[in-house]
Each structure stands twice: as C-alpha cells, then as structure tokens.
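In: need coordinates for the following:
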Amino acid sequence: MQPDPFKRLEARTLVVRQSNIDTDQIIPARFLTTTTREGLGANAFYDWRYTADDQPKNASPFPVAGAGDRQVLVAGPNFGCGSSREHAPWALLDYGFRAVVSSDIADIFKSNSLKNGLLPVEVDAETHAALLERPGVAIAIDLEECTLTTEDGIEARFAVEPFARRCLLDGVDPLGHILAHDAQIAEYEAAA
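Out: Here you go, the predicted structure:
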C-alpha cells in the first residue's frame, strides 16, 4: 500500500508531554500478530486508552474513535525509542495521525516513519516547548518548504532527508520510487 502524497498538512495538534515514549507504548507487542497495516489504529496507545478489562480510560488524551482533526501528534523528547517495528508508524497512520512533532525522535522510528508515509518533524527546543503548551492549536506543516506554522504565530523550519522527502511528496515508498523509473531502468539495462 502506497502512502498518500504529503505536501501540506493543516490540522490540529494532540499533545502528549511524556518523554521516552517507546514503540511498545505506541503499539503493544501483543498486537504485532499481523503483517498488514489495516486495523492497527484501534490498538495505537492501547494501554493508555483502555483499562485491563478493555474499557475506555476517561483520562486518556487519545480519543477512542481516532485522531479526527488532530492529525499532528506533539510528543515529549525521545519519541519512538525502543525496538524497531514498522507497526508503530502503521498504527499511528491508521489511527489518523499524519505527522509527529518533537524535539527528538528516535532514528529507527524516524526511518520507519519516512518509509511508510508518516512525517517525523524535529523542531528546536523552544518551538517544542511552545507546542507542548498549546494542545489543539491549528498547525500547518509544509513539506515542500519544510516549515511549521501555527495559528498563533509559531514558525519553525525543519529538515527531512532529501530522498525521503521526495518519496513523501510523491506519495511513494522507496520501492514505489524505483518502480516509477522502471522504463529508464529497462532502457539502461538494454544499453549495457
């Protein structure tokens, strides 16, 4: 399944201030029994959203029905640490998030996210602190310009590895990018 093209996202934020949110908190290991993406959003942050007897927790910042218009997760530093699992970005995407913003996002999580259509946005500490204090703020993330702006005046730039950025803009994963150049590859091979 190819990701949707990501050029500009206008949404609201869902803020979770906790630091060191690991991939087992994002999608608990007991839900890793599938190799498909569909339905994983129901289990995103499951232990934060539900009690041991599967009842919704009233204090959870995560709506039971999904992200809705809060498609940007603003999280504490060291987001996505822990074991490497593509299920984590799959679960976040299926839940309804299109981007994660933090001052520090774990490298393996960042790589898995970029390959699967979820945009990890690392911002400076000052911008991060300001976003953590503004749950629900309207935000615009422009991947073409690599800028983040809010309705109340926050502006920041961010960096994305160029090949990953190109894939996100085109709405393809790395394999999809290669397949899009199939004719040129065949032409090159024929000439060799």
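In: only C-alpha atoms from now on, for both contacts and neighbour counts.
Out: Noted.
In: helix or strand next in line after the strand of greatest length in the chain, which one?
Out: Assignment by DSSP state E gives strand 8-16 as the longest strand of the chain. Toward the C-terminal end, the helix or strand that comes next after strand 8-16 (DSSP states H and E) is helix 23-26.
In: quick one on the thing from earlier: report all helices and strands that the longest strand of the chain contacts.
Out: strand 72-75, helix 125-132, strand 138-142 (3 or more Cα pairs under 8 Å, 6 or more residues apart in numbering; DSSP states H and E).
In: now the other sequence, so there's something to compare against:
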Amino acid sequence: MTAQTRIEGMAAPLPVGNLDTDQIMPKQFLRRIDKAGLAEGLLYDMRFDPDGKPRSDFVLNRPEYAAAEILVAGPNFGCGSSREHAVWGLMQYGIRAVIAPSFGEIFYSNAMNNGLMLAALAEADVEIILADVSKPEHSRLVIDVASMSVRSRSLTAPFSLSERHRRMFVEGLDMVGATLAMRDRIDAFAAGHWRQRPWLKDIASMTKKRLA
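Out: Okay, the predicted model is just below:
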C-alpha cells in the first residue's frame, strides 16, 4: 500500500441509501480468478441500460465528473454480501475514497484493509457536502487522513478512524505490514507462551515423527 496522508480530488454525488455490494459489483463479474478487470463491472446496472449502453444521466457517465476520485454516498453504503470484489472494483475504477453517513460492516473492513479510505460523517454534514459536490465547479474535496477531517467548499467536518487503520494509511501498511510492525511484541508473547507451556511446542511435528 502507498502512504496516504491526504486524499484530494473531484467528488461525485451518489446519494443512494443502502447501496449494496451486489449493486456495486454484480454477480456476473465475480467469475474471474483474479482481481483484474473489475472496473468494468462497477455499478454496472446503474451505469448501463439493459442493452449495455451508458446511461447519460448517471453521475459517473457525465463528462463533468469523469475525473471523480471520491464518492459522496447515502447511508449504509456497501451493505449486503461480503464480496471483496466491490472494493477492488471501486479502486480499479479510480475511486480513492467514499464519504457516507455509515457503511456496511464487512465492506468497511474490506475497504480499509485494501487502502480504500472510508470516512463516516454525520448525516447532516454529508448533506452539506452533497450539495457542494452536486455543482461540478464546487466538487473538489480534501480528506486529511492525519487529522481525520473532510473539507468541502462549505464545510470542514471530522471523522474517526481506529488507530490501527489510521496508521495503515499514514504509513502505507497493509495487514501483513501492520502485523509485522508489532513483531517484537509478537515474539515476546510467543517466548512467554512457550516458557509457560513447553509441552505444547512443536507438538504437531513431534507427534508426526512418533507416528512415523
């Protein structure tokens, strides 16, 4: 992951409540065996009509929002199934952050662990930001990860992150990196554990040797 202390860019309004992961990444795009090519499926049924033609009225199809890197969405964004493809598709499309009043719990964990910033703001604050970004000329937002704040044309609003997630973004750590950062504590715990329970150490390999 790349260190991200500040996310700045154009935001697109997507004021849809309970937008679930099935809508964010429809099932027909889950057949691939790797993460590649998921940008095509992002919000597919909202972006395209039944004939596969782009819906001109959908925000991400509008030329003035073509460079959007942030979504400002409705409550409970990312609810539904646990498919991680929804996060991968958003990131492959170029979305770096989503701002909403609330998020689906599993989606939130998937997003933060993959480097997609989610900022949960008070619903009244989200409404003000939505009003700002609904005008393309006022759609630029700044998300300050270090100070945990979002700044739009009309508002600066705070959000919260766990210390683990904030550190992962600021230091550019994925889950493995965040774990290895605690290597000394892990090693100390393991040493104490084996001192107290030496009969358990390497029990699987010893049992295998004895049975052989």
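In: thinking again about what came up before, output the helices and strands packed on strand 8-16 of structure 1 as a markdown table; include the columns distance to R12 of structure 1.
Out: Shown next, in a markdown table, are the helices and strands packed on strand 8-16 of structure 1 (distance: least, Cα to Cα, whole Å):
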| stretch | distance to R12 of structure 1 |
| --- | --- |
| strand 72-75 | 6 |
| helix 125-132 | 11 |
| strand 138-142 | 4 |
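In: what about the aligned residue in structure 1 for K35 of structure 2, how many neighbours?
Out: Aligning on TM-score structural alignment places K35 of structure 2 opposite R37 in structure 1. Look at R37 of structure 1: counted by other Cα atoms under 10 Å, it has 16 neighbours.
In: re the thing from before, report the aligned residue range of structure 2 for the longest strand of structure 1.
Out: When structure 2 is aligned by TM-score structural alignment, the counterpart of strand 8-16 of structure 1 is residues 6-14.
In: now do the matching stretch: distance to the chain's middle.
Out: Relative to its chain's centre, stretch 6-14 of structure 2 lies at 14 Å (Cα atoms, centre = their mean, to the nearest Å).
In: average gap between it and structure 1?
Out: Overlaying structure 1 shows stretch 6-14 of structure 2 at a mean distance of 0.7 Å from the equivalent residues (mean Cα distance after the TM-score superposition for structure 1).
In: just the helices and strands packed on strand 8-16 of structure 1: most buried one?
Out: Stretch with highest mean neighbour count among the helices and strands packed on strand 8-16 of structure 1: strand 72-75 (a mean of 26; mean count of other Cα atoms under 10 Å).
In: other SSEs contacting that one?
Out: Packed on strand 72-75 of structure 1, when contacts are counted by 3+ Cα pairs under 8 Å, 6+ apart, are strand 8-16, strand 99-102, helix 125-132.
In: again, 10 Å this time
Out: Counting contacts by 3 or more Cα pairs under 10 Å, 6 or more residues apart in numbering; DSSP states H and E, strand 72-75 of structure 1 packs against strand 8-16, strand 99-102, strand 119-122, helix 125-132, strand 138-142.
In: in structure 2, what residues pair with it?
Out: Using TM-score structural alignment, strand 72-75 of structure 1 pairs with 70-73 in structure 2.
In: that stretch vs structure 1, mean deviation?
Out: So stretch 70-73 of structure 2 averages 0.5 Å relative to structure 1 (mean Cα distance after the TM-score superposition for structure 1).
In: can I get the helices and strands packed on strand 72-75 of structure 1 in a markdown table with distance to K57 of structure 1?
Out: Putting these into a markdown table (distance: least, Cα to Cα, whole Å) gives the following:
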| stretch | distance to K57 of structure 1 |
| --- | --- |
| strand 8-16 | 15 |
| strand 99-102 | 23 |
| strand 119-122 | 27 |
| helix 125-132 | 22 |
| strand 138-142 | 26 |
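In: contacts for the match of strand 72-75 of structure 1?
Out: The contact list for stretch 70-73 of structure 2, computed with Cα atoms under 10 Å, 6 or more residues apart in numbering, reads 7-19, 60, 90, 94-103, 117-119, 126-127, 129-130, 133-134, 139-143.
In: go again with 7 Å.
Out: Residues outside stretch 70-73 of structure 2 that contact it (Cα atoms under 7 Å, 6 or more residues apart in numbering) are 9-16, 95-100, 130.
In: also stretch 150-157 of structure 1?
Out: With Cα under 7 Å, 6+ apart, stretch 150-157 of structure 1 has contacts from V123, T127, V137, A138, I139, A140, C146, T147, L148, T149.
In: and the third one, how many neighbours does it have?
Out: Translated: V137 of structure 1. 19.
In: now do the buried residues in the match of strand 8-16 of structure 1.
Out: R6, I7, E8, G9, M10, A11, A12, P13, L14 (16 or more other Cα atoms under 10 Å).
In: for the third one, which non-adjacent residue is spatially closest?
Out: When the adjacent residues along the chain are set aside, E8 of structure 2 lies closest to V142, with 4.4 Å between them (Cα to Cα, 6 or more residues apart in numbering).
In: which position in structure 1 pairs with that neighbour?
Out: That one, V142 of structure 2, aligns with A140 by TM-score structural alignment.
In: list the contacts for that match?
Out: Residues near A140 of structure 1 by Cα under 7 Å, 6+ apart: R8, L9, E10, A11, L148, T149, T150.
In: from I139 of structure 1, how far off is the last one?
Out: Which is T150 of structure 1. As for T150 of structure 1, its distance to I139 of structure 1 is 4 Å (criterion: Cα to Cα, to the nearest Å).
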